[in-house]
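Enquirer: Have a look; sequence and predicted model below, questions after that.
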Amino acid sequence: MSTQAQSTTQELETRLAEISLDIERQKEVQEGLERNKKLVQRQLNALRDPVARLPLELSSEIFLQCLSQWHNPRPGAHSAPMLFLNICTAWTNIAVSLPALWDTIVIHLPCATGFEEGLDRWLRRAGGRSLHISLHGTIEPDVAACIWRYAASMKSLDIISFENEDVPVDGDIHHWQLLGGTMPQESLPRLQKLRIRGAYEDAICSWTPVLQLLQLSPNLVDLRLENMTFGDADDLDEDLVLPNLRQLKYTGYGLDGGLEGNTLCWLSAPSLESITVSPSIFEDTEPDAISSFLERSSPPLRELKMSRLSGPQDFTWLETCLTLSPIAGLNHFDVATPLPRVLDRFLTILEQPPSSALPALQTVILRRVHLDPDYFPAHYWNRLARALTSRRSQLRTVRVILSDEEWPLSQEIRGQFAGLLEDGMQVYIGAEGFGGKNLLLPQS
């Protein structure tokens, strides 16, 4: 290459380097302008945004009001509180600095890959507040492990299982893994409410993880096991005492050879005030499990609710249960779909003087009563009216919820209850709900 050619090449390379340097400088200038533009835009948005101009206390309260009692906070970009993060920087700053926005979450499973990272950020923003967590579906181990990192802050835990193609199947029985097969490594000192609900009748859950959760929850106040059928578990060395439990709901389905009949036999709840139970969970096992539980716990029971009583053992159990000493303070009795023999047992007790049976009873509710003579013969009205009359100074509310609101009441039946209504007792016979009409009153 000639000397002239070499000189020309060097000049071009130098020029190219200068142009590239100018381009980089222009990029830096442009990036600086973009940053300034965003800064000015944020300042302008702040001036235009009424929320950003408010004191932090007021804007925070507005955000909190978006989480009404009907709203279930979910980790979605189009619902609060995640929605606040997608509006502007000012809203983001307000939202992430407000722990009360993040102490409740409803999670529908299964989740997308990597969901646990976002879940961890959500729960971290709660800043140590008491957590309320609801899990719907088949719980994945990674999600459960993330939740257990915040076990010490958990105040309520709601688990609802749904049938899923990933649930192992054994014949016609569906087994589901509670909590994804994981358990917390520390106690749950703040946990006050635990609800575990099955979504289909033939789902079986091992009792062991439930038992472990109860053992880790010394301050549990409200326990609800709904539509549950439990498989076997290891026997306890000693009774499990839940000293602060005040509400217990236990409904489900019987399982031959299962643990249902013994579930309440090892549990003690000395502070229990309300129990809701379906005797179907004791089929083929021990009909006196509830009676034994109440005698052992000796709780200050105030409310007893039961679903349909149908088996012969239920009738004897009802009469035995309602005469136990822990029932002496009962003021609210509620039974659904009572069959004739159940009504016979109950009315026999109610007809006794208050001093000898249910002396504190104030409210009686009979739900889904069939007025068909085979279920509710006419003489039951006479017996019920007489029993209520003998307890008119004690009872305050009596509701007979009919299965068919179209059944009429005769003038004779209305007359039997007229005096009670005049005395101020709230007696209602009719359909359930706000639209129901009291058939004891004249219809307009």
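Expert: Nice, I can see it. Numbering: from 1, shown residues only.
Enquirer: use CA for all of it now, contacts and neighbours both
Expert: Noted.
Enquirer: all strands of the stretch 101-250 of the chain, in order?
Expert: Assigned by DSSP state E, counting those that start in this stretch, the strands in the stretch 101-250 of the chain fall at 104-108, 131-136, 154-160, 169-170, 173-175, 193-197, 203-206, 222-228, 230-231, 240-241, 247-252.
Enquirer: let's bring in a second model and compare:
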Amino acid sequence: MLSTSADLRARPAELDASIVELRLPLKALDVQASVQRSLDGIVYPVLTLPPEIMSNIFLHCLHLPNLDDQRRTGPTPIHAPLLLLQVCRAWREIALSTPHLWVFLHVDLDRLTERLPYPEIETIVADWFGRAGSCPLTLSLCCELRRTFANGIRGILHPLAQRLQSLYLGVSWHQFKDLADIGPFPILETLALSATTSQGQSRVPLKLFSTAPRLHQIFFTRFATPSMFVLPCEVFQISCDDLIAQECLDLLKALPFLQISTACVYDDNFDPEYITHHHLKTLRLHSGGSTRFLRSLRLPALQNLHLTSDITYHNGNDYFSTFLASTSLRRFRADHPIESLSVEWFAAAMLGLVDLELDLPGHQFLREFLGMLDRNRDGAFLPHLRTLVFRRRMFGLDASMLGALSSRCTAGDENLADLESFQQILYPMSASLADAFARDNAMSLVACRELVERGLAVLHVGPAGQNLV
């Protein structure tokens, strides 16, 4: 009886413990439900943006390379726009309904044909650009292997010719010839051509792009040259890897409205034929070439001349000063030392210069140049100069330089320009060498800071990215 009574007394405690155990999961469920209600109440801003705003954001995710940029890659799943299709259903719908996300495509037929048949490649390209609606298209298409040509390039390019605004085409010379009947290109504006092989014995220019009335910019790389094609005379910008001098002169004669030309020109010992081009405003000469062909040119509209590294300067450069005198130069830049650099060029032939940038000018030239630059000595020398850059010149900040710069801070004459920017870009140097330079030129650096206070907007002395002033 006692045993039964004790058992009965213990039973309520056991039942209470069981009830507690049963309530714990229920309580956890209540807490979970409360947390979920809180989460459901949170509104993520990105989910509330209108589709039009999301479309604009998506467009900023794209990287559209320039057609003259050789670093081209095809679409990948980890980059826009394909990446945007994988985030969620809403983003996929917005991306697929944003035409400007699908206006550019790079197609490497050599790689694609290793995995896919031609018809499937053509379908992929058609589907991709089909999402672009009626937007103008940019296509980058390359093919180095002859076997991929017949069904590849023609099947892709022909249906798109009417809609192409920009085109990069990198194929062999023989493949260019086989494309002669593709076109016309009514809205094509920018064209980059790369021939993977030379044209061999053929010298007949192709009319492939002659029916492109809006074509204005053309970039030639590798074996492609302007002489391979009949070009619309309205073209105003040309860039070439390699030209012989006679090709360059023929190009200027064929394109009377050309305004910008970039080329590496090789001397072919041609007989000078004087040519005057009335519209060319910018001329850039690449490394490895020559400047002797300039002796045959008169460019009265030329305002910008840029000479890159390794330009070959021949003995007896009188032709160069004569050429300069025929121009209206406002900017002159040389990225390579000019052995025959003369102050007389600037005094007699480049009086209208606004920007001047020289690489490693010699000590003798600098003494003469700074002497004439000082307006206290010669007020008529380079009266419009506003920007002056000396690169890789390890010379001290002496009194002649500071005096010349100081005289240019305040013109005091409405016909004379104030110097706005001076940069002396030194060789890269260690921290200890920079400290030593600063100590040796301490007083001059103080004078430089005073020039800034007087109105010199940009004053840099030191290696690129390290201003010791």
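Expert: Perfect, thanks for sending it. No experiment lies behind these values; they were computed from the predicted model shown.
Enquirer: TM-score for this pair?
Expert: The TM-score (TM-score structural alignment, normalised by the length of structure 1) is 0.59; 345 aligned residues with a C-alpha RMSD of 4.9 Å.
Enquirer: thinking again about what came up before, with distance to Leu123 of structure 1 and mean neighbour count as added columns, please give the strands of the stretch 101-250 of structure 1 in CSV.
Expert: Output for these, formatted as CSV (distance: least, C-alpha to C-alpha, whole Å; neighbours: other C-alpha atoms under 10 Å):
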stretch, distance to Leu123 of structure 1, mean neighbour count
strand 104-108, 9, 19
strand 131-136, 8, 20
strand 154-160, 10, 19
strand 169-170, 34, 10
strand 173-175, 30, 16
strand 193-197, 18, 20
strand 203-206, 28, 21
strand 222-228, 23, 20
strand 230-231, 31, 20
strand 240-241, 31, 16
strand 247-252, 28, 20
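Enquirer: Quick one, which of these gets closest to Leu318 of structure 1.
Expert: strand 247-252 (16.5 Å; C-alpha to C-alpha).
Enquirer: how big's the offset between that closest one and structure 2?
Expert: For strand 247-252 of structure 1, the mean deviation from structure 2 after alignment is 3.1 Å (mean C-alpha distance after the TM-score superposition for structure 1).
Enquirer: And the next helix or strand past that strand?
Expert: Later in the chain than strand 247-252 of structure 1, the nearest helix or strand by DSSP states H and E is strand 267-268.
Enquirer: and for that following strand, what are the contacting residues?
Expert: 239-243, 293, 296-297 (C-alpha atoms under 8 Å, 6 or more residues apart in numbering).
Enquirer: Tell me the most packed of the residues you listed, by neighbour count.
Expert: Leu242 (21 neighbours; other C-alpha atoms under 10 Å).
Enquirer: Please give me every residue in contact with it.
Expert: Counting by C-alpha under 8 Å, 6+ apart, Leu242 of structure 1 touches 214, 218-220, 267-270.
Enquirer: which of those also appear as contacts in structure 2?
Expert: Shared with structure 2 under both residues aligned by TM-score structural alignment, their matches' C-alpha atoms under 8 Å, the contacts from these are 218-220.
Enquirer: so which of those residues is the most crowded?
Expert: Neighbour-wise, the kept ones among the contacts of Leu242 of structure 1 (other C-alpha under 10 Å) top out at Leu220, 24 neighbours.
Enquirer: circling back to that earlier point, please tabulate the contacts of Leu242 of structure 1 in JSON lines, including the columns distance to Gly419 of structure 1.
Expert: Output for those, formatted as JSON lines (distance: C-alpha to C-alpha, whole Å):
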{"residue": "Leu214", "distance to Gly419 of structure 1": "49"}
{"residue": "Pro218", "distance to Gly419 of structure 1": "49"}
{"residue": "Asn219", "distance to Gly419 of structure 1": "47"}
{"residue": "Leu220", "distance to Gly419 of structure 1": "45"}
{"residue": "Leu267", "distance to Gly419 of structure 1": "45"}
{"residue": "Ser268", "distance to Gly419 of structure 1": "43"}
{"residue": "Ala269", "distance to Gly419 of structure 1": "41"}
{"residue": "Pro270", "distance to Gly419 of structure 1": "40"}
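Enquirer: between those residues, which is closest to Pro75 of structure 1?
Expert: Nearest to Pro75 of structure 1 among these is Leu220, at 27.2 Å by C-alpha to C-alpha.
Enquirer: Please report the distance of Asn86 of structure 1 from Glu303 of structure 1.
Expert: According to C-alpha to C-alpha, to the nearest Å, Asn86 of structure 1 stands 48 Å off from Glu303 of structure 1.
Enquirer: neighbour count winner among these two?
Expert: Between Asn86 of structure 1 and Glu303, counting by other C-alpha under 10 Å, Glu303 is the more crowded of the two (20 against 12).
Enquirer: corresponding residue for the more buried one in structure 2?
Expert: Per TM-score structural alignment, the equivalent position to Glu303 of structure 1 in structure 2 is Arg331.
Enquirer: who's in contact with its match?
Expert: 303-305, 353-356.
Enquirer: what residues are up against Val169 of structure 1?
Expert: Contact analysis of Val169 of structure 1 by C-alpha under 8 Å, 6+ apart lists His175.
Enquirer: In this structure Gly155 of structure 2 contacts Thr123, no?
Expert: No - counting by C-alpha atoms under 8 Å, Gly155 of structure 2 does not reach Thr123; the two are 9.8 Å apart.
Enquirer: Do you have the strands of the stretch 301-444 of structure 1 handy? List them.
Expert: Using DSSP E, counting those that start in this stretch, strands in the stretch 301-444 of structure 1 cover 303-306, 332-336, 363-369, 397-402, 426-430.
Enquirer: With distance to Ala418 of structure 1 added, can I get those in CSV?
Expert: CSV is the format used below for the strands of the stretch 301-444 of structure 1 (distance: least, C-alpha to C-alpha, whole Å):
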stretch, distance to Ala418 of structure 1
strand 303-306, 27
strand 332-336, 23
strand 363-369, 18
strand 397-402, 13
strand 426-430, 9
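Enquirer: Next, count neighbours for the counterpart of Arg392 of structure 2 in structure 1.
Expert: Superposed on structure 1 with TM-score structural alignment, Arg392 of structure 2 falls opposite Arg368. Counted with other C-alpha under 10 Å, residues neighbouring Arg368 of structure 1 total 19.
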